[in-house]
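**Q** build me a model from this:
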Amino acid sequence: MSSPVLEKPANSETTYVILYNVSWEQLEQLNVALLGTSARLTYLDGILEIMSPLSDDHEDNKKTLAMLLEAYMRAKKIRFYGRGSATIGQKEDKTRREPDESYNLGTKKPIPDLILEITVTSGGINKLEIYQRLRVPEVWFWQDGLLSIYCLQGDSYIKVTQSSLLPDLNLNLLAQYARMADQYDAVNEYSQIISKTE
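**A** Modelled structure (predicted):
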């Protein structure tokens, strides 16, 4: 068994490290060793990304976007099941990831239908490659106040301007409220607006 190789050491500007040549067994050992540290592990084909605890900005953005999305689905009576950041992936796919937020629509399923990813630091492992292997239908990235939507079509993701799962959702309006400074006011005002459009 080869030893993992540290490719990118952490510094004051880097919130993750990358290890190469990591076996699935080594991944499982590191997962146990890092329990309780709030580190997040992402794995693809022997490459392991260890992300340091997430920033307040990351968590605030994630929660605001999730609350807005959930307000929309409740107002439109769309049945959904929040999965949070439950780990997905398996040894056979050579993948492992804890999404920032995830949902099943309609019924509970082993793989999320919709994943939200909040991007604060660029670089690292290609999350879309992981989700493509797992056949996640839709992935949303929030970065610098903008939403990018990727829908699985065939065997690859296509960047789109409208959600396939939620075709009536006004993404520009959702993003506008997600950028508001006050989370409580953002969710309340957005909920009032979407309830009027029923």
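
**Q** alpha carbons only for contacts and neighbour counts from here, please
**A** Fine.

**Q** quick one: the strands in the protein?
**A** Under the criterion DSSP state E, strands of the chain are mapped to 5-6, 16-20, 40-44, 47-51, 80-82, 95-96, 101-105, 114-118, 138-143, 146-153, 156-160.

**Q** and for comparison, fold this next one:
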Amino acid sequence: MVTLQLNQLSVPPGQRLLLRDISWQAFEDILAELGDHRASRLAYSNGTLEIRMPLPEHEKAKVIIGDLLKALLDELDMDWESFGSTTFKRQDMGYGIEPDDCFYIQNQAQMIGKKRLDLSIDPPPDLAIEVDVTSKTQVSAYEALGVPEIWRYDDGKLQINVLRGGAYVESATSPTFPMLPLTDALIQFLDVSSTEGTRPALRAFRKWVREQTDR
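**A** Below is the predicted model of the structure:
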């Protein structure tokens, strides 16, 4: 048997590495060794560990979508707590996932000031954002952890997935913002950010939200 150290593994941007037959303790040890300040994203599913290295286009898209969501929440006077790419895991379920971004909205009050999470006690995030450039989102992990809503961006399209009966179904609207046609609007202003810049896109998006809610 050949044994490799983590520092011997190199995952180029835009690529992913799959490791099989990884125990939960090994997963925990890898998380500890890699630390929190890293560019890679990890996903664990019943013994299979995926390590992926995002491309710049992935990071750009996830930041802009997260900024648009924050602007939307702000315009609607809704409180939130963002937990970014925090590792969400439950040993009893055999799953661990690191979203591109995630938000507590309905459950934000109980998450204020939280520095450590225990999903056997704490709720999962209310909304997760995933940009499927490097690899496809492992929805099974989100289903097991009970995340109510995922926004998935892939190839210029935004898909809203809502958890119903333990499985995700595609929805035309977000249950968090049912009054707004967000799938088209977010793509529109994401495109604006790529041609005119982030600040003009956010400013125009805020104006659009106000026009929609003033009707």
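
**Q** just to revisit the earlier point, closest one to Ser191 of structure 1 among the strands of structure 1?
**A** Closest to Ser191 of structure 1 of those is strand 80-82 (C-alpha to C-alpha; 16.9 Å).

**Q** my guess is Pro13 of structure 2 meets Pro54, correct?
**A** Yes - using C-alpha atoms under 8 Å, Pro13 of structure 2 is in contact with Pro54, at 5.5 Å.

**Q** that older thread, tabulate the strands of structure 1 (CSV), appending mean neighbour count and distance to Ala71 of structure 1.
**A** Shown next, in CSV, are the strands of structure 1 (neighbours: other C-alpha atoms under 10 Å; distance: least, C-alpha to C-alpha, whole Å):
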stretch, mean neighbour count, distance to Ala71 of structure 1
strand 5-6, 13, 42
strand 16-20, 19, 32
strand 40-44, 22, 28
strand 47-51, 22, 30
strand 80-82, 16, 11
strand 95-96, 23, 29
strand 101-105, 20, 13
strand 114-118, 22, 15
strand 138-143, 20, 17
strand 146-153, 18, 17
strand 156-160, 14, 23
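
**Q** tell me how far the residue sitting nearest the centre point of structure 1 lies from Asn104 of structure 1.
**A** Centroid-nearest residue in structure 1, with C-alpha atoms, centre = their mean: Glu117, separated by 2.9 Å. Noted for Glu117 of structure 1: a distance of 15 Å to Asn104 of structure 1, by C-alpha to C-alpha, to the nearest Å.

**Q** I'd like the strands of structure 1 as JSON lines, with distance to Val187 of structure 1 appended.
**A** Formatted as JSON lines, those follow (distance: least, C-alpha to C-alpha, whole Å):
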{"stretch": "strand 5-6", "distance to Val187 of structure 1": "42"}
{"stretch": "strand 16-20", "distance to Val187 of structure 1": "31"}
{"stretch": "strand 40-44", "distance to Val187 of structure 1": "28"}
{"stretch": "strand 47-51", "distance to Val187 of structure 1": "29"}
{"stretch": "strand 80-82", "distance to Val187 of structure 1": "17"}
{"stretch": "strand 95-96", "distance to Val187 of structure 1": "32"}
{"stretch": "strand 101-105", "distance to Val187 of structure 1": "17"}
{"stretch": "strand 114-118", "distance to Val187 of structure 1": "17"}
{"stretch": "strand 138-143", "distance to Val187 of structure 1": "17"}
{"stretch": "strand 146-153", "distance to Val187 of structure 1": "17"}
{"stretch": "strand 156-160", "distance to Val187 of structure 1": "25"}
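
**Q** out of those, flag the one nearest Ser195 of structure 1.
**A** Across the strands of structure 1, Ser195 of structure 1 has its closest neighbour in strand 80-82 (17.8 Å, C-alpha to C-alpha).

**Q** average offset between that closest one and structure 2?
**A** Following superposition, strand 80-82 of structure 1 is found to deviate from structure 2 by 1.7 Å on average (mean C-alpha distance after the TM-score superposition for structure 1).

**Q** which strands and helices sit next to that strand?
**A** Applying 3 or more C-alpha pairs under 8 Å, 6 or more residues apart in numbering; DSSP states H and E, one finds that strand 80-82 of structure 1 makes contact with strand 101-105.

**Q** buried sites along stretch 51-67 of structure 2?
**A** Neighbour-count burial for stretch 51-67 of structure 2 flags Ile51, Arg52, Met53, Pro54, His58, Ala61, Lys62, Val63, Ile64, Ile65, Gly66 (criterion: 16 or more other C-alpha atoms under 10 Å).

**Q** so of those, which ones are in helices?
**A** Counting by DSSP state H, those place His58, Ala61, Lys62, Val63, Ile64, Ile65, Gly66 in helices.

**Q** tell me which residues of stretch 162-176 of structure 1 are tucked away?
**A** Residues Gln162, Ser163, Leu169, Leu171, Leu174, Ala175 are the ones in stretch 162-176 of structure 1 that count as buried (16+ other C-alpha under 10 Å).

**Q** give the contact list for the residue mapped onto the third one from structure 2.
**A** The pairwise alignment with structure 2 assigns Leu169 of structure 1 to Leu180, based on TM-score structural alignment. Neighbouring residues of Leu180 of structure 2 by C-alpha atoms under 8 Å, 6 or more residues apart in numbering: Thr173, Ser174, Gln212.
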